[in-house]
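Trainee: Can you look at this prediction? I've put the sequence above it.
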Amino acid sequence: MRVVVVSKSPPVIVRPSSSSVVPLTRVTEKLSSFDKPYALSLVTSFLVFEHPVHDAANTTKRALSYALVHYYPFTARMIVADDDGEFHMRCHGECVTFVAASANCTLKDAKLLEVSNGETMTSTLLDDLAVNSPAESYCPGDPLLLMQVTEFTCDGFVLGVTWNHGIADAVGMAQFLRAVGELACGFPFPSVIPARWDASLLSLPPFILELVASPEPLNHLIRIGISIPLSSINRIKVEFLERSNSQMCTMFEAVAAVLWQCRTRAIISDPESMALLSFAVNMCKHMGAKDGFYGNCIAIQQVVARSNTVVDADIVDLIKMIKRAKDEAAQPNQKEGVCKIIRTLDQQQRYNTLILSSWRNIGFEEHDFGGGMPARVMC
């Protein structure tokens, strides 16, 4: 197997192409209740483009500079304010970090176009395709956004984006990258007018905040690819339709039910112990977020059942449980009893917790930087 070598140029700073959008004085903005739990969290996504773009690195860097005119808070820094000791964003048009890189092989050679159980083979390579490893932690004062473009010998390229989760959730980042792609293609303005601080956004209830924050770093985890055949998913969807008065289930609900049951069967030691399924839900439509809002607006929904119930349940019944949890997203104030159970689980049986986050339909797969949409999206 060929050794893949990624050669990186020294990092450069990128600022908004127009200084007119930068505040003349340092502006400090508070984080929303949705932002606060993620102020020290980093997320990395990879967009694999199979078709070439002329001078991909410089094209992307220029478009990034144009996009920052409209999304200048990405140039801010996370700081701890003296008055309340909480994290705030300080905006004065600092910069974001950009790296141009090249690989000594094709995308196919690097197995970046394969979606299979062999994804673990690319773990080390993925770390090389981003400015920061996903396992690295964020420190106050670090850039909120880091971007790397790695060009391969086949003229394809990988866009690796690492960002502080406190500035945007995945939906917000997808909106930002769509703007970068549009500007790279020659559009004069992004198609969506961005809004970062939205006074109309409702606050997240405090008891949910306790569940959102990760109790400890997750850098001991490994990457692994698991494929669920589409034929199995379609069979489950048909079965659910036939047994639920023509009600349909989504692909996420079918996949979540399968993973929850299979994992519980694999790890169960005490049939009476509680098994928890936890997943993120986009709350924009429930919290009154404006069109174009790109800050955080997600909450964590939970499904709790005894392990033996999950192991023995009919898959249709598990999907119904997941659906009920999703329906509760519009009524978060009714969940305090469930939250008390989950806080107890967090201390005693955290290993029984399965956390899922679906990137399907977020928008990462729709970006075009001039050569077509990505062949693959990874995180």
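Mentor: Noted; the coordinates are in hand. Numbering: from 1, shown residues only.
Trainee: When you work out contacts or count neighbours from here on, use the C-alpha atoms and nothing else.
Mentor: Will do.
Trainee: Tell me how many other residues surround the closest residue to Ile362 other than its chain neighbours.
Mentor: In this structure, Ile362 finds its nearest non-sequential neighbour in Val171, 5.5 Å apart by Cα to Cα, 6 or more residues apart in numbering. Neighbourhood size, Val171 [other Cα atoms under 10 Å]: 20.
Trainee: Could you look up the SS state of Val171?
Mentor: Assigned by DSSP: H, G, I helix; E, B strand; the rest coil, the conformation of Val171 is helix.
Trainee: so it touches Arg360, yeah?
Mentor: No. Val171 sits out of contact with Arg360 when judged by Cα atoms under 8 Å, with a separation of 10.5 Å.
Trainee: how close does Ser133 get to Leu221?
Mentor: Distance of Ser133 to Leu221, given as Cα to Cα, to the nearest Å: 13 Å.
Trainee: okay, the two: which has more neighbours?
Mentor: Ser133 (16 against 8).
Trainee: tally of neighbours for the nearest residue to that one once chain neighbours are set aside?
Mentor: Excluding its sequence neighbours, the residue lying closest to Ser133 (Cα to Cα, 6+ apart) is Asp127, at 5.1 Å. Using other Cα under 10 Å, Asp127 is surrounded by 15 other residues.
Trainee: Can you classify Asp127 by secondary structure?
Mentor: helix.
Trainee: Same question for Leu204.
Mentor: coil.
Trainee: what sits against it?
Mentor: By Cα atoms under 8 Å, 6 or more residues apart in numbering, the residues touching Leu204 are 33-34.
Trainee: what about it, distance to Asp314?
Mentor: Applying Cα to Cα, the value for Leu204 to Asp314 is 34 Å.
Trainee: okay, pairing it with this:
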Amino acid sequence: MEPQLKHKQEMTEINIDSPLIKFTVRRHEPELIGPAKPTPRELKPLSDFDDQQGLRGHIPVIHIYRSDSKMRNKNPATIIRDALAKVLVFYYPFAGRLKEGPGRKLMVDCSGEGVLFIEAEADVTLMQFRDALHPPFPCLEELLYDVPGSSGILDSPLLLIQVTRMLCGGFIFAIRLNHTISDAQGLVQFLTALSEIAQGATAPSTLPVWRRELLFARDPPRVTCTHHEYDELAETNKDNIFESDNMTQKTFFFGSSEVSALRRFVPLNLKNCSTFEVIIASIWRSRTIALQLDPEDETRMVCLVSEKSKLKSIFPKGYYGNTFAYPAAISTVGDLCNKPLGHAIGLLRKTKESVTEEYMRSFVDLTVIKGRPLFTFARSYFVSDVTRAGFDVLDFGWGKPAYGGPAEGGTSFRSFYMPFRNHKGESGIMISICLDSVVMERFVKELNKMLQYNNEHHALNFHTVSRL
């Protein structure tokens, strides 16, 4: 359903009273921004990886920019709006609408109808956000307004952008993407092109490549690998522990000292493991201990990691479709909790190494054979690694963002693993965890056990946000 758009100068004023910050947003009416020049009218099928059920939703991303003296008299909304029309000439499928064909096959009708754009002002400064400069962001619904009728999968805008100017001269750039069109790296490729044109370029430095047929199912489709992400697991009453009426979210920061402390538990044969493997294995183990599940139960860690660089033979430069894999590392609760950390690290490494070109082909074939199903959530914990996506370096002319990345925090079954610089200027990794408040207490206690230095307790940095 197409949203009803009014003249952009009409405004809506919203008073915000968040537990963390108070301010008012004055929002212009949304506009549809189409390509600046005529573009091809064609029907472009998505890949058989793009249109699986688990990607049929929207993902919000947010960037917060400081003021810049050389940009003092320039309106970021005007600059980005104009650049958006120009970049859509190259990325014209984003200006179209999704249709569904036989077998639930998704395709883009490149109609040129445009993407939604909102200009807004807020009587707030960057300093007022203080420690809240990370997900989950207070009042996200006002910094990225869900235009009525815009959030469907079919026949709805594929992008929604809101630019909110702040009193300090900085601004907030928020975008919502229909996930079937791109993954995080694909979105960053588009946003990089947008930022380049905003700064005066006439064309993107990397031209977009559609080529979604590269991830079409084979004929006939054939499953040649094991794909635990689609195992059919019956949910039990025990699974209710993952949701309660008293959920709490905490955002944890892992700097160099925290990572060094966790590495003390890594066995010699795994000393070359990555920081990602050390942190995620520690969280998986501590979280499982805190949940107090039956030792015979199965627990799964699903790591959503882009495989574009690993599988260069498949994807040409400029390809912006979904390319990540999410294999599941599996352990019994008893083994995970009672064996050393190396057990979890070894499982994660082995699972990641299983992703090959044949694995991807087999995975795509399986989704088609099964009718594009939803992946298994039962007793699974998903972690999305966006450290290499590039959200944190996008520059529209105001320099790199104070924050750039996912706009939402964790849920009971999913977290984001993202780069972050804390208030001390230290670079590290930030992860938001959402658990029942009692379980969260046990989780923090368990994780902090691993961070002791010579019998001195080292408290992990975290920020608490009550789930709304």
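Mentor: Structure's in. What do you need? Owing to the predicted nature of the structure, the values given are computational and were not obtained by experimental measurement.
Trainee: buried sites along stretch 377-397 of structure 2?
Mentor: Buried residues in stretch 377-397 of structure 2, counted by 16 or more other Cα atoms under 10 Å: 377-387, 389-397.
Trainee: How far away from the center of its chain is it?
Mentor: In terms of Cα atoms, centre = their mean, to the nearest Å, the centre of stretch 377-397 of structure 2 is set 5 Å apart from its chain centre.
Trainee: can you check stretch 36-56 of structure 2 too?
Mentor: Between the centre of stretch 36-56 of structure 2 and the centre of its chain there are 20 Å (Cα atoms, centre = their mean).
Trainee: what's the first-to-last distance across that stretch?
Mentor: In stretch 36-56 of structure 2, first residue to last residue: 28 Å (Cα to Cα).
Trainee: now stretch 36-48 of structure 2
Mentor: End to end - Cα to Cα - stretch 36-48 of structure 2 spans 31 Å.
Trainee: buried sites along it?
Mentor: By neighbour count with 16+ other Cα under 10 Å, stretch 36-48 of structure 2 contains the buried residues 36, 39, 43-48.
Trainee: Of these, which is the nearest to Leu126 of structure 2?
Mentor: Nearest to Leu126 of structure 2 among those is Ala36, at 32.9 Å by Cα to Cα.
Trainee: Okay, the closest one and Ser384 of structure 2: tell me how far apart.
Mentor: From Ala36 of structure 2 across to Ser384 of structure 2, the span is 35 Å (Cα to Cα).
Trainee: ditto for Gln162 of structure 2
Mentor: Distance of Gln162 of structure 2 to Ser384 of structure 2, computed by Cα to Cα: 24 Å.
Trainee: Kindly report the same for Arg349 of structure 2.
Mentor: As judged by Cα to Cα, Arg349 of structure 2 and Ser384 of structure 2 stand 16 Å apart.
Trainee: what stretch of structure 2 does the longest helix seen in structure 1 fall on?
Mentor: Ranked by number of residues, the top helix in structure 1 under DSSP state H is helix 251-267. Taking TM-score structural alignment as the measure, structure 2 aligns residues 275-291 with helix 251-267 of structure 1.
Trainee: what does that stretch contact?
Mentor: Residues outside stretch 275-291 of structure 2 that contact it (Cα under 8 Å, 6+ apart): 241, 259, 262-263, 266, 299, 301, 333, 336-337, 341, 344-345, 348-349, 439-440, 442-443, 446-447.
Trainee: same thing but at 7 Å, please
Mentor: Contacts to stretch 275-291 of structure 2, defined as Cα atoms under 7 Å, 6 or more residues apart in numbering, come from residues 262-263, 301, 333, 336-337, 341, 344-345, 348, 439, 442-443, 446-447.
Trainee: Stretch 63-70 of structure 1 now?
Mentor: Stretch 63-70 of structure 1 is contacted from outside by 14-18, 21, 179-180, 183-184, 194, using Cα under 7 Å, 6+ apart.
Trainee: Ok, stretch 317-337 of structure 2 next?
Mentor: With contact meaning Cα under 7 Å, 6+ apart, stretch 317-337 of structure 2 is reached by 49-50, 181-183, 186, 206-210, 212, 227-229, 285, 288-289, 293-308, 343-344, 347-348, 351-352.
Trainee: how about it: buried residues?
Mentor: Buried, per 16+ other Cα under 10 Å, within stretch 317-337 of structure 2: 318-331, 333-334, 336-337.
Trainee: the helices in the stretch 51-200 of structure 2, which residues?
Mentor: Taking DSSP state H, counting those that start in this stretch as the test, the helices found in the stretch 51-200 of structure 2 are 76-90, 140-143, 184-198.
Trainee: would you turn those into CSV with distance to His463 of structure 2?
Mentor: Converted to CSV, the helices of the stretch 51-200 of structure 2 look like this (distance: least, Cα to Cα, whole Å):
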stretch, distance to His463 of structure 2
helix 76-90, 31
helix 140-143, 18
helix 184-198, 25
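Trainee: Determine which stretch of the ones you listed is the most buried.
Mentor: Mean neighbours per residue, mean count of other Cα atoms under 10 Å, is largest over the helices of the stretch 51-200 of structure 2 for helix 184-198, with a mean of 23.
Trainee: which bit of structure 1 covers that one?
Mentor: Aligning helix 184-198 of structure 2 against structure 1 (TM-score structural alignment) gives residues 170-184.
Trainee: so what's the closest residue to Asp436 of structure 2 other than its chain neighbours up against?
Mentor: Excluding the flanking residues, the one nearest Asp436 of structure 2 by Cα to Cα, 6+ apart is Met247, at 4.2 Å. Contacts for Met247 of structure 2 (Cα under 7 Å, 6+ apart) come out as 434-437, 467.
Trainee: Identify those among those residues that sit within strands.
Mentor: Residues of the contacts of Met247 of structure 2 located in strands (DSSP state E): 434-436.
Trainee: is it true that Val158 of structure 1 touches Phe152?
Mentor: No. Look at Val158 of structure 1 against Phe152 with Cα atoms under 7 Å: they stay out of range, at 8.2 Å.
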